[in-house]
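>>> pasted the sequence and its predicted model underneath.
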Amino acid sequence: MFKKMNFTKIIINVFIIAFMFIWILPTIGLLVTSFRPASEVSSTGWWTVLNSPLKFTQFTIENYQQVLNQGGMAYAFRNSFIIAIFGTALPVLVAAFAAFGLAKLQFRGRAVVYTIIVGLLVVPLQLTFIPVLKIYNALNLSGTFVGVWLAHTGYGLPFAVFMLHNFFSSLPDDLFEAAYIDGASIWTSFYKLALPLSVPAIASLVIFQFLWVWNDLLVALIYLGGFQEVAPLTVKLSSLVGSYGQNWHLLTSAAFISMVVPLIIFFALQRYFVRGILAGSVKG
C-alpha cells in the first residue's frame, strides 16, 4: 500500500511538472525573444539559441532601449501607475464600507441591495460603454484620470463587495456584539476589528483589482480615447506593432516591462493570497 501511494504521488508530481513546463514555455520564448536582435528574430526561432546558450553575442538590450526611448513611453508608465493606484484604492475602500454594512448592520432592504450588487456581476461591460461615455462627454470627464478612476471603480465594485461581504459574514457576530456592549461605535468596530481581521481578503482583492486595472486596454481606449497625454502603458504598447506586423520584436520587450510591476505586487502580497481566496468559504 505504501509503495502504491508513493508511485501515485510520483505520477501526480510528474504531471504537475509537465503541465507547469507547458504553461511557462511561451513565457520563456517571449523572454528570450525580447533579448534577440531584430534581424535574428525575423529569420530564426527563439529556440535556436539553445544550440549555443552561452554565446552572449546573440543577445542584446537594444529592444528594451528602443521601447524605453519611444516617444511618451515613460509618461505612459507613469500614467499606468496613476490609473492603477487610484483605480485600485477607490473600489477597495468603497467596497470595504459597503460589504461591512451589508454583512453586519441590520437595516430594511439589506438583502435586496446585496442581490442587486451581485446581479451586476453578470452585466457585460460593453453594454455600459455608450451611455456612460455620453455622460462623460456631457460632464467633460472623457480623457481625464478622474473619469477612468470612476469607471474602474464602478466596474470593480460588484466583485469587490461580493468578495469582502463573504469574508465579513464569516466573522463571528459575538465579537462585534461584545464590542458594542463595551461602548464601541460602528466606526470603531469597523476600523479596530473588521479591517485588521480582513487583511488577507483585502490583500487578495488588491491583487485582483490592480492586475485588472494595470492590464486593462478596453476601458482605457473607450474613456481616454486619443488623449495621449493620459494614455496608459497598454495603449502605448498596442501602437508599437504596425498594421503589417513590423517591429513586433519590440512588443516582447515591452510586454516584460509591463509585467514587472504586477509581479512585484503579486509576490509582495502572495502570502495573503491563498488565505484571502479561502476566506469566508467555511464558517465555524
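Okay, I see it.

>>> from here on, just use CA atoms for contacts and neighbour counts.
OK.

>>> show me what counts as buried in stretch 240-248.
Of the residues in stretch 240-248, those with enough neighbours to count as buried (16 or more other Cα atoms under 10 Å) are Leu240, Trp248.

>>> and the residue nearest the centre of the protein?
Averaging the C-alpha coordinates of the chain gives a centre point, and the residue nearest to it by Cα atoms, centre = their mean is Leu211 (1.4 Å).

>>> quick check: closest non-adjacent residue to it.
Pro262 (6.1 Å; Cα to Cα, 6 or more residues apart in numbering).

>>> neighbours around the one you found, how many?
The number of residues packed near Pro262 is 16, by other Cα atoms under 10 Å.

>>> look up how far Val213 lies from it.
Applying Cα to Cα, to the nearest Å, the value for Pro262 to Val213 is 10 Å.

>>> here comes the other one, which I'd like you to weigh against the first:
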Amino acid sequence: MRRGGPWAAHLAVAVFVLLWTLPLLGLVVTSLRDRDQIAASGWWTAFSGVTLTRTFRTPPGGEGAQPGGRYALAGNALEGGGRVEAFGIDARRPAAFHPGAVADLGKGATLTVQADGAYSLTAPHGLAAPQGQRIFLTATVGPSPTLQNYADVLAATGIARSLLNSAIVAVPSTLFPVGLAVFAAYALAWMPFAGRRLVLAAVLGLMAVPLQVALIPLLKVHNAAGQALGLDPKGFVGVWLAHTGFGLPLAIYLIRNAMAALPREVIDSARLDGASDLAILTRIVLPLAAPAIAGFAVFQFIWTWNDLLVALVFLGPQGDRLVLTGRLLNLVGTHGGQWDILAASACVSVAVPVAVFLAFQRLLVRGLLSGVAD
C-alpha cells in the first residue's frame, strides 16, 4: 500500500491552483490601487503601508492669516492620511528635513511639517511665490482601495456599446454551433449510415485547421456571398458564421462522445416502443448529455467573448461595432503608461467570462469527463 500518494496529489493541485490564482489576484488588487501606489510598490504590498514621495503646494500667497503683522499659514499636506517620514522644499533634496524640523525658506520665512502632515508656514509679509509654496513629502500611507479606476474605464467613450457588441457576438456564436452540433452528434453516435467513420475522421481533421490559415479565404467567400445576396459585408452575420464554423468540429466531437457513452439498452428500448429519432434525441439523449453540451457552451462563450481577431476581420474597427476587447485595446493605446487604467480594463474584460465559468463550473467538469471516444 502506497503512502503519501493522495497528499502529493493534493499538494500538486494546490500548487497549480495557487499559480493560476495569484496573477488574477494581483490584477484585481492592482485595479483597486491608485497610480502613485502602483508606481511605488508591487501589488503584494497593498495590504500594508506603502512609502510614497508626493508633492504638495500650499494655497497662494496672501490667503493666510496675519496676526501681529506676520503672515501665517497652516493646513495638512496629507489629505488622505498617513505618516510623514521626511519633507523638503527643493526637488534636489526632497527628504532634507525630519518631521518637526524648521526649514528656512529665506527672507525670514520658515516651514514646519509634523509627522501627521500638519504644516505651518510663517513669513514677514507673505509668500514670495504667489502660486504657493511647494513641499516634497516622503510619507507612509496605509491601504486606500479605490473604485475610481473602474469609474474611469466604464465612463470611457464607447465602453457600454462595446459591451453590448460583445454580447451580440458571443451569445449567437455559442447557440448556433451548439444547436447544429447536437443533431450532427446524434447522427454520428446512434444513426448508422454509410461513411459514418469517414465523417467523424473529417470532423477530427477540421479540429486541426488553424484559425489564421482559414480566416482570409473565409472572409473572401463571405464578402462575395454578401455582395450576391445584398448583405452588409461588415455585419454581425459574418462573425456569427465564422465562430460557428470554427467551433462546430469541437462541439460535434465532444457532444458525440457524450452521446455515444449512453447505455445502448435505453436507446434500443425507446426504438422498440416506437419512438422516432427526434423523440429519442429530445426526450432521452439531450437530458443525459446536458453536461457535455453545457461544457462546450461555456468554452465557446469564453472564446468568442475574448476574441479580437475574428471580430476585427469581419466587423472592422468601426466604433459602433467594435467589441469590448477592441475598445480596451484602444484604451490601452491611449493610456499606455497608466497601469491603474490597464488593470481595471483587464478586470472589466474578464468579469463576464469568470462569472459564466463560476456559474456553470460543475456542468463544465461533468461535461469534460463525460464520454469516451470509440
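Right, received. Where do you want to start? Computed from a prediction, not measured in an experiment: that's the story for all the values here.

>>> the residue nearest to the centre of structure 1 -> structure 2?
Under the alignment (TM-score structural alignment), Leu211 of structure 1 pairs with Ile302 in structure 2.

>>> so how far is Val146 of structure 1 from the residue nearest to the centre of structure 1?
Computed with Cα to Cα, the distance linking Leu211 of structure 1 and Val146 of structure 1 is 19 Å.

>>> do Asp173 of structure 1 as well
From Asp173 of structure 1 over to Val146 of structure 1 (counting by Cα to Cα), the distance is 38 Å.

>>> likewise for His249 of structure 1?
Summarising the geometry, the distance separating His249 of structure 1 from Val146 of structure 1, computed by Cα to Cα, is 34 Å.

>>> give me the more crowded residue out of those two.
Set side by side, His249 of structure 1 and Val146 give different neighbour counts by other Cα under 10 Å, the larger being at His249 (22 against 13).

>>> so who does the equivalent of that one over in structure 2 touch?
Using TM-score structural alignment as the criterion, His249 of structure 1 maps onto Asp340 of structure 2. Residues counted as contacts of Asp340 of structure 2 (Cα atoms under 8 Å, 6 or more residues apart in numbering) are Thr30, Ser31, Leu32, Arg33, Asp34, Arg35, Ile38, Asn149.

>>> immediately after the helix or strand containing Asp340 of structure 2, which helix or strand?
Assignment of secondary structure by DSSP states H and E places Asp340 of structure 2 within helix 339-359. Tracing the chain past helix 339-359 of structure 2, the next element assigned as helix or strand by DSSP H and E is helix 361-369.

>>> what is that next one packed up against?
Identification of packing neighbours for helix 361-369 of structure 2 by 3 or more Cα pairs under 8 Å, 6 or more residues apart in numbering; DSSP states H and E yields helix 290-306.

>>> what's the average distance of the helix it packs on to structure 1?
Once the two structures are superposed, the average separation between helix 290-306 of structure 2 and the matching residues of structure 1 is 0.9 Å (mean Cα distance after the TM-score superposition for structure 1).

>>> ok, residues contacting the helix or strand following that helix?
Toward the C-terminus, helix 290-306 of structure 2 is succeeded by helix 309-315 as the next helix or strand (DSSP H and E). Helix 309-315 of structure 2 is contacted from outside by 215, 219, 233-236, 238-239, 242-243, 321-323, 326, using Cα under 8 Å, 6+ apart.

>>> same thing with stretch 281-300 of structure 2?
173-175, 178, 186, 247, 251, 254-255, 258-259, 262, 356-357, 360, 363-368, 370.

>>> what's the burial count for the counterpart of Leu248 of structure 2 in structure 1?
Using TM-score structural alignment, the partner of Leu248 of structure 2 in structure 1 is Leu157. Residues contacting Leu157 of structure 1 under the criterion other Cα under 10 Å number 24.

>>> relative to structure 2, what is the average displacement of the strand or helix carrying Leu157 of structure 1?
Leu157 of structure 1 is part of helix 145-170 when elements are defined by DSSP H and E. Here helix 145-170 of structure 1 is compared with structure 2 after superposition; its mean distance to the aligned residues, by mean Cα distance after the TM-score superposition for structure 1, is 0.7 Å.

>>> which part of structure 2 lines up with the next helix or strand after that helix?
Following the chain from helix 145-170 of structure 1 toward its C-terminal end, the next helix or strand by DSSP H and E is helix 173-181. Using TM-score structural alignment, the residues of structure 2 aligned to helix 173-181 of structure 1 are 264-272.
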